[in-house]
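J.: Based on what follows, work out the 3D shape:
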Amino acid sequence: MDGMDGMDGTRAEDEILDVVDAHDRVVGRYPRGEVYDRGLRHRCVFVQARDAENRLFVHRRTATKLVFPSLHDMFVGGVVGAGESYDDAALREAEEELGVSGLPRPEYLFKFLYDDGAGRSWWSSVYRVRCELPVRPQAEEVAWHAFLPEEEVRRRLADWEWVPDGLAAYERLRAHRPAG
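T.: Here you go, the predicted structure:
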């Protein structure tokens, strides 16, 4: 919910995040807005959602997102709150962004340090989940969405503008396991 009010009335910029070091150890806590402004390393989750036909959930982020507005993504997810586990954040973010409840707990796959070399760096924990429920993505998060076959996602890699951290996670995931 970048830039939007949270369910408890707090603004996303005010949400407290754990700041972590190069070994993913917590070294401080700051509001999200300050974490972003200062380029402090934090934690994020990436959840690849597939439907009953094994198609990937793909979406375009809204223009109001604080990070990577209006870009396409093949993951749902977001920041891990202060004191929150990666696993809990993965389930929370997947349910929020897909607009469902009762989703199975996402399966943890691997973790990597994303660093774009320009002050954006976060530990990225990658998950997958099967979503056989009808999705109702949050309008403030998702401008467009569809479940697409993997082959179509691969074809669109060159045509659409993708969030760079999601693209990095996708490439690592493809190397991590066979397609499908």
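
J.: contacts and neighbour counts: CA atoms only from here.
T.: OK.

J.: just the helices in the protein please.
T.: For the chain, the helices defined by DSSP state H cover 32-38, 86-98, 150-156, 164-176.

J.: Buried deepest among the ones you listed, which one?
T.: helix 86-98 (a mean of 22; mean count of other Cα atoms under 10 Å).

J.: Packing partners of that one?
T.: strand 42-50, strand 76-79 (3 or more Cα pairs under 8 Å, 6 or more residues apart in numbering; DSSP states H and E).

J.: which secondary structure elements does the longest one contact?
T.: Meaning strand 42-50. The contact analysis (3+ Cα pairs under 8 Å, 6+ apart) places strand 42-50 against strand 16-20, strand 56-61, strand 76-79, helix 86-98, strand 121-130.

J.: out of these, nearest to residue 144?
T.: Smallest distance to residue 144 across those (Cα to Cα): 5.2 Å, for strand 56-61.

J.: coming back round to it: export the helices and strands packed on strand 42-50 as TSV, with columns for distance to residue 170.
T.: TSV is the format used below for those (distance: least, Cα to Cα, whole Å):
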stretch	distance to residue 170
strand 16-20	23
strand 56-61	11
strand 76-79	12
helix 86-98	16
strand 121-130	9
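
J.: what's the neighbour count on the nearest residue to residue 126 once chain neighbours are set aside?
T.: Among residues not flanking residue 126 along the chain, residue 46 sits closest, at 4.8 Å (Cα to Cα, 6 or more residues apart in numbering). Counted by other Cα atoms under 10 Å, the residues lying close to residue 46 total 27.

J.: ok, now the one 5 residues further on?
T.: A total of 18 residues lie near residue 51 under the criterion other Cα under 10 Å.

J.: In this structure it contacts residue 130, no?
T.: Yes: counting by Cα atoms under 8 Å, residue 51 touches residue 130, with 5.8 Å between them.

J.: Another sequence for comparison is provided below:
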Amino acid sequence: MSAADEILDIVDEHDQVIGQYPRGEAYARNLRHRCVFIEARDGEGRIFVHRRTPTKLVFPSLHDMFVGGVVGAGESYDDAALREAEEELGVTGLPRPSFLFKFLYDDEAGRTWWSAVYEVRCDLPVRPQAEEVAWHDFLPEDEVERRLGEWGWVPDGLAAYERLETYRTARDTAR
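T.: Coordinates of the predicted model:
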């Protein structure tokens, strides 16, 4: 089955399932669905950053500071986060990613999806999928910050990154 044929739950503005469609049709019709974003850090605290392949259905050839993807029909966010992290990093035995928060992503093109953001530590040697990842590295956080204005980034990843920074600032302030 191709990625475009994968069945997704279509959800409303409250993240309640209202139908199911193949991914390709959901994308073509801008139907609201579910995605997961996982920030993967190595033992030194560096962030896994990658450039997507030119064959990706959405945001081809752009950089991302998250691994992740769509949540399949009937799949939980938590299960999708572990599956996607292991698939994109090319590892098995990853600890279950920790859920942080969820937000509704939407853009000027009419694309919209519920986005669950997670974090995970990956101490395993990574072997990203060649069909998904064209380039990768673990980068220090300050280098990621420097690259934000230099590289082309996936817009939903940027939205998740900005919210993650706000989330962490609020959490640290509350301590």
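
J.: Let me know which of the helices and strands packed on strand 42-50 of structure 1 is the nearest to residue 143 of structure 1.
T.: strand 56-61 (5.5 Å).

J.: so who does the most centrally placed residue in structure 1 touch?
T.: For structure 1, the residue nearest the mean C-alpha position is residue 77 (2.6 Å; Cα atoms, centre = their mean). Residues in contact with residue 77 of structure 1 (Cα atoms under 8 Å, 6 or more residues apart in numbering) are 44-47, 89-90, 93-94, 97.

J.: export the helices of structure 1 to JSON lines and tack on distance to residue 59 of structure 1?
T.: Shown next, in JSON lines, are the helices of structure 1 (distance: least, Cα to Cα, whole Å):
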{"stretch": "helix 32-38", "distance to residue 59 of structure 1": "23"}
{"stretch": "helix 86-98", "distance to residue 59 of structure 1": "10"}
{"stretch": "helix 150-156", "distance to residue 59 of structure 1": "11"}
{"stretch": "helix 164-176", "distance to residue 59 of structure 1": "11"}
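
J.: between the ones you listed, which one is nearest to residue 115 of structure 1?
T.: helix 164-176 (8.5 Å).

J.: Where in structure 2 does the closest one align, residue-wise?
T.: Aligned by TM-score structural alignment, helix 164-176 of structure 1 falls on residues 155-167 of structure 2.

J.: post-alignment, the matching stretch versus structure 1, mean distance?
T.: On superposition with structure 1, the mean distance recorded for stretch 155-167 of structure 2 (mean Cα distance after the TM-score superposition for structure 1) is 0.2 Å.

J.: picking up where we left off before, adding distance to residue 143 of structure 1 as columns, could you present the helices and strands packed on helix 86-98 of structure 1 in JSON lines?
T.: Below are the helices and strands packed on helix 86-98 of structure 1 laid out as JSON lines (distance: least, Cα to Cα, whole Å):
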{"stretch": "strand 42-50", "distance to residue 143 of structure 1": "17"}
{"stretch": "strand 76-79", "distance to residue 143 of structure 1": "13"}
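
J.: Residue 80 of structure 2 reaches residue 72, doesn't it?
T.: Yes: at 7.4 Å, residue 80 of structure 2 counts as touching residue 72 under the criterion of Cα under 8 Å.

J.: Alignment lookup: residue 81 of structure 1 to structure 2.
T.: Under the alignment by TM-score structural alignment, residue 81 of structure 1 pairs with residue 72 in structure 2.

J.: how many other residues sit next to its match?
T.: Residue 72 of structure 2 has 20 nearby residues by other Cα under 10 Å.

J.: and what of the one 4 residues further on?
T.: Neighbouring residues of residue 76 of structure 2 were enumerated by other Cα under 10 Å; the total is 11.

J.: Look up how far residue 22 of structure 2 lies from it.
T.: When distance is defined by Cα to Cα, to the nearest Å, residue 76 of structure 2 is 17 Å away from residue 22 of structure 2.

J.: try residue 156 of structure 2
T.: Residue 156 of structure 2 is 21 Å from residue 22 of structure 2, where distance means Cα to Cα.

J.: what's the answer for residue 38 of structure 2, then?
T.: 23 Å.
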